[in-house]
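# Let me see the structure of the following:
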Amino acid sequence: MIKSSVELIMAGRRQRRRRWILVTGLLALLACILCCAMLLLGNTIYPVTEVIRALSGEQIPGASFAVNTIRLPRMLAGLFAGFAFGLAGSIFQTMLRNPLANPNVIGITTGSSAAAVFCIIVLQTIESVVSLASVMAGLATVMIIYLLSSRKPFSIGRLILVGIGIQAMLDAAISYLLLIGAQQDIPAALRWLSGSLNGSQMHELPPLMITVLICTPIIIVLGKQLSLLELGEQAATSLGVRTNTVRVILILSSVCMLAVATSVTGPIAFVAFLSGPIAKRLVGSGFSNALPAGLVGVNLVLGGDLIGQFAFETRFPVGVITGIVGAPYLIFLLIRMNRKGSL
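Coordinates of the predicted model:
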């Protein structure tokens, strides 16, 4: 009897592992297809052979400039920023055991946005300064939120409420800056706030790529401790998890990715919010959904950008498309949580 029970458990685990591998592989394949579409499609549709030749350094009139200067930076920005938003959002939701506890809702990306708008409208600085300021402001915002909500015992509800309060204050500051800003500066600020891959340049991408490549392995290594944190503070501590240390490392890694991604693309709406729940539905329980959530984020950003470019007569930034998709889900989630008494 015991042997058969163990066999059933192991069989179930193997089935969940196969499902995780299959879903992750399909998400990665879809991301590759979308990356190729980003390179091939535009005002002029180039053959695959010409795109490959242009990427290899061969000078092809028209194609070399379009592929290497416009489409490749746009694709890489969407790839790495989407992965950063998806992975970081999933980490916050998993660690805090609440689907509302994502960077968009608790004010982290809003801190980066406020700093960027201040630099654009008030200081009128160059793009590199705007990016640096948004990164520093994102880190400062999460430190303030964590310090204001870190009274013992640690409370998820307190952190979310503090974050919502900080977000409301920063949103008010952004609105004020837009009201007092010069007319010629407001369009640039609004383009940045909408979240867009337009104008992505290769020299902006190395910090984002390096941050994602460094922080992702850290988060994956801490995946087991993250799963234990889902059980609650006391249960995780009794199982030997240094909860404060693990939580700080996960938050810093996630916020670094979020802040750098936001500095490159602006706050692309709802990607961090949607990626975790979608990945969890696809993968199921039993294995970490961090990597699938990152891939879902990639697909949302790249797919949303392609839809925004080619599905309508007017071209829309990717943040508008993801916002249209994400807003109904947020309303649905709030209604469901209210019925369950979670709010």
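# Please make it C-alpha for all contacts and neighbour counts, starting now.
Noted.
# which element is the residue nearest the centre of the chain on?
For the chain, Phe85 is the residue whose C-alpha lies nearest the centre (C-alpha atoms, centre = their mean; 0.7 Å). Applying DSSP states H and E as the criterion places Phe85 in helix 72-96.
# and that helix, what other elements does it pack with?
Helices and strands touching helix 72-96, by 3 or more C-alpha pairs under 8 Å, 6 or more residues apart in numbering; DSSP states H and E, are helix 2-40, helix 205-221, helix 223-229, helix 243-265, helix 271-283, helix 290-310.
# follow-up on the earlier one: who are the neighbours in contact with the residue nearest to the residue nearest to the centre of the chain when sequence neighbours are not counted?
Closest residue to Phe85 apart from its sequence neighbours, by C-alpha to C-alpha, 6 or more residues apart in numbering: Ala272 at 4.7 Å. For Ala272, the contact set (C-alpha atoms under 8 Å, 6 or more residues apart in numbering) comprises 85-90, 102-104, 297.
# now with 7 Å?
Ala272 is in contact with 85-86, 88-90, 102-103, counting by C-alpha atoms under 7 Å, 6 or more residues apart in numbering.
# and what of Pro47?
When the contact criterion is C-alpha under 7 Å, 6+ apart, Pro47 has no partners at all.
# and this one, so I can compare the two:
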Amino acid sequence: MPGGLSVRVEPRGLGVALGLLLVTLAAGVVLIGSGDFPIAPADVVATLLGDGTAVQEFVVQELRLPRVLVAILVGAGLGLGGAVFQSLTRNPLGSPDMIGFGQGATVGALTVIVLFDGDATAVAGGAVVGGLLTGAAVYLLAWKRGVHGFRLVLVGIGVAAMLTAVIHYLITKANLVDATRATVWMTGSLEGRDWTQFWPLLAVSCALVPVVLAYGRPLRMLEMGDDAAYALGVKVERTRVALTASAVLLVSVATAAAGPITFVALSAPQVARRLTRSPGPNLATSMLTGAALLLVADWTATNAFGERQLPVGVVTGVVGGVYLLWLLVTERKAGRI
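Here you go, the predicted model:
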């Protein structure tokens, strides 16, 4: 019908999305019930519905629910940001982890910690500013009659190397207390996350996620190349700038909320694509995959090593490193690198 809205729904993609949503909810309930004061999943659900005891209400609502909600939003933001950049660069290695945006946010946060002794809010603001400035720098350095994926990846890798050197310099410049604080932040952790981290993260997510999802169709066309996208009526540079800015801000805010949690942005879009067996950016499933991956990683970090709890960034780093090696071998066998 002329002027009507056409929506294409792929049954497998919809089924995967619903399955990932159920996994995310189930992992969240299990994670809320885990800890020094264990709560059965049924009691967690009852407490969330307002039927728990006073102690359960306090533990769930004040201590554990904010952490789980922050984990969901951080994982979703990283997964969505990773999907955008991998589609824009047409490269599975075109992840914020690899092309400098995570390192830029880390430099911003460490600058506030080491040079200005800022509080948690100032550190989060520094991470956001650092990520945005890095995104702008990478985009401008990669510009040459437009921004092409291969050039963006190469420039991003170079910027990431320079920013890593700056990170090491800031650590060596810091006193012992600031160096310890910076190292803990750099590991990436959800420990102690509360409602003060959740609400700003929710506000940014509500503002940016619909924008990114609305560009899903033009992004799919951009994967075919700029010339094909132009022929199909896509405003290429405007679309690329809007998606880049939105994805950089999502990743920066996620990093500000939980520290630089590595490899979720790299692996979530690839896992989503293999689950759906569908080409294209798979934005919604990448977002749900990122949330589920981070929740499972956080449960592993807090429960799989006895009394010794690990920061979630350690688990994602180990698993993500193995995944990266596998991805490199796969891409080499396919002749793409």
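# about what we covered before: now the helix or strand following the helix holding Phe85 of structure 1 on structure 2. Mean distance?
The first helix or strand that comes after helix 72-96 of structure 1 along the chain, using DSSP H and E, is helix 108-118. Here the mean offset of helix 108-118 of structure 1 against structure 2 after fitting is 0.8 Å, by mean C-alpha distance after the TM-score superposition for structure 1.
# In structure 2, what stretch matches helix 108-118 of structure 1?
Using TM-score structural alignment, helix 108-118 of structure 1 corresponds to residues 101-111 of structure 2.
# Would you mind pulling the contact partners of that stretch?
96, 123-124, 126-131, 134-135, 160, 163-164, 167, 170, 182, 248, 252, 255, 260.
# now the helices and strands packed on helix 72-96 of structure 1 as a markdown table including distance to Ala182 of structure 1?
Shown next, in a markdown table, are those (distance: least, C-alpha to C-alpha, whole Å):
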| stretch | distance to Ala182 of structure 1 |
| --- | --- |
| helix 2-40 | 35 |
| helix 205-221 | 29 |
| helix 223-229 | 46 |
| helix 243-265 | 22 |
| helix 271-283 | 31 |
| helix 290-310 | 28 |
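# To Tyr146 of structure 1, which of those helices lies closest?
Nearest to Tyr146 of structure 1 among those is helix 243-265 (9.3 Å), distances taken as C-alpha to C-alpha.
# now for the closest one, which elements pack on it?
When contacts are defined as 3 or more C-alpha pairs under 7 Å, 6 or more residues apart in numbering; DSSP states H and E, helix 243-265 of structure 1 packs onto helix 72-96, helix 108-118, helix 127-148, helix 205-221.
# let's see it at 6 Å
Helix 243-265 of structure 1 sits against helix 72-96, helix 127-148, with contacts defined as 3 or more C-alpha pairs under 6 Å, 6 or more residues apart in numbering; DSSP states H and E.
# Which residue range of structure 2 does it align onto?
Under TM-score structural alignment, the match for helix 243-265 of structure 1 is residues 236-258.
# Relative to structure 1, what is the average displacement of that stretch?
After superposition onto structure 1, stretch 236-258 of structure 2 sits on average 0.7 Å from its aligned residues (mean C-alpha distance after the TM-score superposition for structure 1).
# now that stretch: how far from the chain's centre is it?
Stretch 236-258 of structure 2 sits 11 Å away from the centroid of its parent chain (C-alpha atoms, centre = their mean, to the nearest Å).
# Which residues in that stretch does the neighbour count mark as buried?
236, 239-240, 243-258 (16 or more other C-alpha atoms under 10 Å).
# In terms of helices and strands, where is the equivalent of Trp326 of structure 2 over in structure 1?
Aligned counterpart of Trp326 of structure 2 in structure 1: Phe332 (TM-score structural alignment). Using DSSP H and E, Phe332 of structure 1 falls within helix 318-340.
# Return the list of helices and strands in contact with that helix.
So helix 318-340 of structure 1, by 3+ C-alpha pairs under 6 Å, 6+ apart, packs with helix 290-310.
# The helix it packs on maps to which residues in structure 2?
On structure 2, the counterpart of helix 290-310 of structure 1 by TM-score structural alignment is residues 283-303.
# Touching the matching stretch from outside, list them.
Contacts of stretch 283-303 of structure 2 with the rest of the structure, by C-alpha atoms under 6 Å, 6 or more residues apart in numbering, involve 17, 20, 24, 31, 72, 75-76, 79-80, 268-269, 272, 309-310, 312.
# Assign Glu45 of structure 1 to helix, strand or coil.
Residue 45 of structure 1: Ile, not Glu. What DSSP: H, G, I helix; E, B strand; the rest coil gives for Ile45 of structure 1 is coil.
# Alignment lookup: it to structure 2.
Residue correspondence to structure 2 (TM-score structural alignment): Ile45 of structure 1 is matched to Pro38.
# From Leu327 of structure 2, how far out is that match?
Separation of Pro38 of structure 2 from Leu327 of structure 2 (C-alpha to C-alpha, to the nearest Å) stands at 38 Å.
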